[in-house]
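Trainee: based on what follows, work out the 3D shape:
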Amino acid sequence: MKTTVLFLLAAATLAGAAGAAGAAPKLTPEQQLAKALEGRVAGKPVRCIDPRLNMNTQVIDGTAIVYGSGQTIYLQKPVNAQSLRNDVILVADMRGGGQLCNIDVVQLHDRINWWWRGFVSMNQFVPYTKVQPAG
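Mentor: All right, here's what the predicted structure looks like:
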C-alpha cells in the first residue's frame, strides 16, 4: 500500500531559529549536525522509522535530515543530499506500510509557492542515543 505523508517543519521552530540567527553567527551545516548529535552515540543502522514517533524534523542544508527528539534521534544522509535546504517541505512517498524506509523517496517543495525543488532517496537511518551520565 502506497501512503503519502506530508512532513511540515514547525513554523515556530524556523521562526525562532531565524530570530536567533540575527543574534549569533550562523552555523555551518557541519556545525549544525555536530550540535544535533552532541552527547549521543551512534547505534546500528535501521531500515525504517515510524514517522508518527519522529515528527520533529531538522533539515541540515545539503547534508542530512535529523528525525525525532528526546532520548533517540535518527540521522538520515540521503542520496542527493545536496538538494536539501532547511526551508523546504518534505513530502514522503512511503512504501513501507506506514513507516519511512530506506526505499522511500522524499520530494522537496518550496514552502511558499509549493513548487517542486527536487527529491532525495532515503538510505538507512542511524539512531543516535543520548549518553547516560556516569553516576
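Trainee: use CA for all of it now, contacts and neighbours both
Mentor: Fine.
Trainee: return the residues in contact with the closest residue in space to Thr72 that isn't next to it in sequence.
Mentor: Closest residue in space to Thr72, ignoring its immediate chain neighbours: Thr129 at 4.3 Å, by Cα to Cα, 6 or more residues apart in numbering. Thr129 sits next to 40-43, 71-73 when contact means Cα atoms under 8 Å, 6 or more residues apart in numbering.
Trainee: show me how to select, in PyMOL, the buried members of those residues.
Mentor: The PyMOL selection below is limited to those of those classed as buried (16 or more other Cα atoms under 10 Å):
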select buried, resi 40+72+73
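Trainee: give the contact list for the closest residue to Glu30 other than its chain neighbours.
Mentor: Residue nearest to Glu30 in three dimensions, not counting chain neighbours: Thr63, with 7.9 Å by Cα to Cα, 6+ apart. Applying Cα under 8 Å, 6+ apart, we find Thr63 in contact with 29-30, 77, 81-82, 84.
Trainee: distance check, Thr63 against Gln107.
Mentor: As defined by Cα to Cα, to the nearest Å, Thr63 lies at a distance of 16 Å from Gln107.
Trainee: I'd like the structure of this one too, to check against the first:
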Amino acid sequence: MRLTCLLATAAALLAAAPTSAQRGYDPQARLDRLLAGRVAGAPVRCIPLRPNTRSEIVEGRAIVYREGRRFYVNRPTAGLEWLLRDSILVTRPVVGQLCRGEPVQLVDQPSRIQRGSVTLGDFVPYARP
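Mentor: You can find the predicted model right below:
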C-alpha cells in the first residue's frame, strides 16, 4: 500500500513538472542575450580546448564555448534534437582541440545515461568590438 502511494505521488509530481516552454525558457532569446554587444567573426574549423574553456548548451540551437572574453558558437550539423540544456557534453579531442565534424556525446545529467550525440559544425567567434 505504501509503495502504491509513493508511486502515485511520484507520477503526479512528474506529470506536474513544467517543461522548458512552460518555465519561459526561450532558446533563441537565451542565445541573443549571450551574444548581445558582440560581433561575429569569420567561422573557424577548430578551437583549442584549454582548462578555462567553458560551454553552455542553448537547447535545440547551439553550443556556446567561452574562452576568456571570446565566445565561439557552434551550431551542430546533426543531432539537434538531443541538444538539451540539462545534458553533459562528452568530447574526446585527439589533439587538444575541437573541430568541425567531430561527434559530441550528450549524457542525461541526473541519470548519467547517454541520450544521443551531435556532430559539430563550424565555430563562429564572437567578441566585443
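Trainee: and the TM-score between them?
Mentor: Between these two chains, after superposing, the TM-score reads 0.75 (TM-score structural alignment, normalised by the length of structure 2); 106 aligned residues with a Cα RMSD of 1.6 Å.
Trainee: one step back: aligned partner of the residue nearest to Thr72 of structure 1 in structure 2?
Mentor: Structural correspondence for Thr129 of structure 1 with respect to structure 2 (TM-score structural alignment): Ala127.
Trainee: can you give me the neighbour number for the residue mapped onto Gln28 of structure 2 from structure 1?
Mentor: Counting by TM-score structural alignment, Gln28 of structure 2 corresponds to Glu30 in structure 1. Neighbourhood size, Glu30 of structure 1 [other Cα atoms under 10 Å]: 14.
Trainee: in which helix or strand does Glu30 of structure 1 reside?
Mentor: Element membership of Glu30 of structure 1, judged by DSSP states H and E, is helix 29-37.
Trainee: what's the helix or strand just after that helix aligned against in structure 2?
Mentor: Using DSSP H and E, the helix or strand that follows helix 29-37 of structure 1 in sequence is strand 40-42. On the basis of TM-score structural alignment, strand 40-42 of structure 1 is assigned to residues 38-40 in structure 2.
Trainee: ok, which stretches of structure 1 are strands?
Mentor: With DSSP state E as the criterion, structure 1 has strands at 3-7, 40-42, 48-49, 57-60, 64-67, 72-76, 88-94, 100-101, 105-110, 116-121, 126-130.
Trainee: in a markdown table, list the ones you listed along with distance to Pro25 of structure 1.
Mentor: A markdown table is the format used below for the strands of structure 1 (distance: least, Cα to Cα, whole Å):
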| stretch | distance to Pro25 of structure 1 |
| --- | --- |
| strand 3-7 | 28 |
| strand 40-42 | 24 |
| strand 48-49 | 33 |
| strand 57-60 | 16 |
| strand 64-67 | 21 |
| strand 72-76 | 24 |
| strand 88-94 | 22 |
| strand 100-101 | 34 |
| strand 105-110 | 25 |
| strand 116-121 | 27 |
| strand 126-130 | 26 |
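Trainee: what about the helix holding Glu30 of structure 1, how far off from structure 2?
Mentor: Compared with structure 2 after fitting, helix 29-37 of structure 1 deviates on average by 0.4 Å (mean Cα distance after the TM-score superposition for structure 1).
Trainee: which other helices and strands does that helix contact?
Mentor: Using 3 or more Cα pairs under 8 Å, 6 or more residues apart in numbering; DSSP states H and E, the elements in contact with helix 29-37 of structure 1 are strand 57-60.
Trainee: quick check: the strand it packs on compared with structure 2, mean distance?
Mentor: Mean deviation for strand 57-60 of structure 1: 0.7 Å (mean Cα distance after the TM-score superposition for structure 1).
Trainee: so that strand matches what in structure 2?
Mentor: Using TM-score structural alignment, strand 57-60 of structure 1 pairs with 55-58 in structure 2.
Trainee: what are the contacting residues of that stretch?
Mentor: For stretch 55-58 of structure 2, contacts defined as Cα under 8 Å, 6+ apart pick out 27-28, 30-31, 63-66, 83-85, 87.
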